[in-house]
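J.: I'll drop the sequence and a predicted model, then ask my questions.
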Amino acid sequence: MRTVLVGYGHAARNLHRAAIEESAVGRLVKDMVAVDPGCAVEDADLKVYPALGELPGVSRSDVFHVTAPPADHAPVVEEIVALGGRRIIVEKPLTTDAAAARRMAKVCADAGAELYPIGVWNFSSGVERVKRELDAGRRTLHYEFEQSKNRIGRTLSNPSHSSSFEVELPHQVLAAIWLFGDIVDVLHAESRPLRHVGREVPHAGGAYVVVRHRSGLIGTLVGHLDKERRTRRLRVVCADGDLEVALPRSRDETSSFFKDSAGRVVDIPDRPLTECLVSAYTAGPAESQARFNVDTHVHCIDVLEAARRKAGVP
């Protein structure tokens, strides 16, 4: 089995590659290469090709990780399929618009290619603990989900994400759909610019979105990209008390902290990205359908498009 990292930036080098090498999947991978026309640094132990067309011997057993900028996901996946690739993992968001996502899904389905969109919180032990509580019949009144961090340097130096709606919010929307069901309306959305030492990037400082689910439940999603401290926290307000989970904030953190309605805190081992990638390499069809549901990711993009329109983001 060969792993091909398409787009060898931060996500591929520091997240996907590390997760594979540290997991049981690493023993299955016989070779790992990357494809990136703009890669300035080539690791001593990893070959980087400038284009997919220069990748030798593409086979059905190759596993492609598409970690290029979101706007490039659809054409990259189509090229992989045309070259013979049949196992494709795609970073969030699946694409930047729903029409492209639907076309991507059709191209893969027509070719018999397996498409694995990344949704890390579907594989989080902390989120799963919340889901078990909700599935047991807890009456939910509202929820608040914040994912914030200091992304100032990367935003100013790398234009790969055009707004704050492409960074943390895709994770949050996917988790909200996984926990609370389909989102039927975006009630409010706003963004703000990133301002730093005389420079300004429109819509890149953060976003605030209020959604309504098919059940009538209303939730708030917040993602700041210029905060001094990283936060990943979900609070669910229930009729009989709140549930709260503080999720891992980086690859170095391997636990979630779940607080139940009585205030008891439980430390839960949690490595969501690693579990997500291991599942993509090893899962059977039933788990793949549930955890990597392409329709859910297309629905997520529909929600993000509606939020961008409401916030006036191009």
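T.: Nice, I can see it. This one's a predicted model, so the numbers in the text were calculated from it and none came from an experiment.
J.: Please make it C-alpha for all contacts and neighbour counts, starting now.
T.: OK.
J.: can you pull the buried residues of stretch 193-203?
T.: For stretch 193-203, the neighbour count (16 or more other Cα atoms under 10 Å) marks 193-194, 201, 203 as buried.
J.: this is the comparison structure:
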Amino acid sequence: MHSPAVRAEVLREVAALGFSRILMEKPLAGDLETLRRVLRLAREQELRLAVVAPWLHSTLTRRLVQLVGSRRLGAVRSVSVTQHKPRFRRTLSTGSHTSAFDVEAPHAVGLLLRLLGDAQLSGARCADLRVGTTTVPNMGGAHLELLHTGGIRSAVLSDLSAPVRQRRIVLGMADGSVVGHYAVGQDDDFAQLEITRDGHTTREVFRDDSLTACLTHAYRGYAEGGDGAGAGDLGLHVRTVELLDEAKRLADLSPAGGTHPHKEALSYGR
């Protein structure tokens, strides 16, 4: 798997070979400059891009969107996503990523944008990965906070040095709470959903092969003559890169470094 920093170069090589319908690994790019090159290539070469983002096509995500939209438990007050994943061997051996914000966080940010709408970054920090005397900068974990346009606050906590895997989302609602557990590996593709109301909790376990659903969605879009993802989906991935780029820059600032500079907005097709 190549680094997000070289997405544009790889895309250029693939386009030169005559391919036009392309599945991209998440995130769409590792920074704003790479994102600009990717989108420019897509326009110039008339490429149809789709991003492999299983969480957006998960059955659990669909259930959460329905719950929020129905207001069955009232308005959403807060949302947190926890992504714990021990990632020592790959970080120490491949060096394919240079920031924890590019590993698990793209799943969560895309999910939060789908669930709660657009957002602005309100906080971010990153941790180094330490193993014995070895330190890998910015690859131990990432934390970011978002303020969505509707006033709802959300948070993402990704720990790449955790002893166990966990992919969990918690929604605090006006009349209860919701806890969703995404499948943590390909060996057991089941999700869980817990809904608490009036002190009573119901729990469901169901099959959730989100990767297959994601690929099916992309290939069906291509087969029907579309772009494989839809402009809305690609726009969401663009926004995810913008927020993660800002998070990386904010995390690099010292406490006395001042405010984070405004980032020029990007949109697919510009």
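T.: Thanks, I have the structure now. Here the structure is a predicted model, which is why all the values come from computation and not from measurement.
J.: Show me which of the buried residues of stretch 193-203 of the first structure is closest to residue 276 of the first structure.
T.: For residue 276 of the first structure, the nearest member of those is residue 203. The distance, counting by Cα to Cα, is 29.5 Å.
J.: Let's verify the corresponding residue of the second structure for that closest one: helix, strand, or coil?
T.: For residue 203 of the first structure, the aligned position in the second structure is residue 138, judged by TM-score structural alignment. Classification of residue 138 of the second structure using DSSP: H, G, I helix; E, B strand; the rest coil returns strand.
J.: Residue 138 of the second structure contacts residue 128, correct?
T.: Yes - using Cα atoms under 8 Å, residue 138 of the second structure is in contact with residue 128, at 4.4 Å.
J.: Export the buried residues of stretch 193-203 of the first structure as CSV, with columns for distance to residue 261 of the first structure.
T.: Converted to CSV, those look like this (distance: Cα to Cα, whole Å):
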residue, distance to residue 261 of the first structure
193, 37
194, 37
201, 41
203, 36
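J.: which one of those sits closest to residue 135 of the first structure?
T.: Closest to residue 135 of the first structure, out of all of those and judged by Cα to Cα, is residue 203, at 36.2 Å.
J.: my read: that closest one touches residue 195, true?
T.: No - in this structure residue 203 of the first structure lies outside contact range of residue 195 using Cα under 8 Å: 10.1 Å.
J.: on that earlier part again, how much space separates the match of residue 203 of the first structure from residue 153 of the second structure?
T.: As judged by Cα to Cα, to the nearest Å, residue 138 of the second structure and residue 153 of the second structure stand 24 Å apart.
J.: now the strands: where do they sit in the stretch 51-200 of the second structure?
T.: Assigned by DSSP state E, counting those that start in this stretch, the stretch 51-200 of the second structure shows strands spanning 76-84, 119-131, 134-148, 153-159, 166-173, 176-181, 190-197, 200-207.
J.: and these as CSV, adding distance to residue 55 of the second structure?
T.: Below are the strands of the stretch 51-200 of the second structure laid out as CSV (distance: least, Cα to Cα, whole Å):
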stretch, distance to residue 55 of the second structure
strand 76-84, 12
strand 119-131, 18
strand 134-148, 18
strand 153-159, 14
strand 166-173, 11
strand 176-181, 11
strand 190-197, 11
strand 200-207, 14
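J.: which one of these is the most hemmed in?
T.: strand 153-159 (a mean of 23; mean count of other Cα atoms under 10 Å).
J.: Now do that strand: which range of the first structure does it align onto?
T.: Matched against the first structure by TM-score structural alignment, strand 153-159 of the second structure falls on residues 218-224.
J.: Residue 225 of the first structure contacts residue 164, doesn't it?
T.: Yes - at 7.2 Å, residue 225 of the first structure counts as touching residue 164 under the criterion of Cα under 8 Å.
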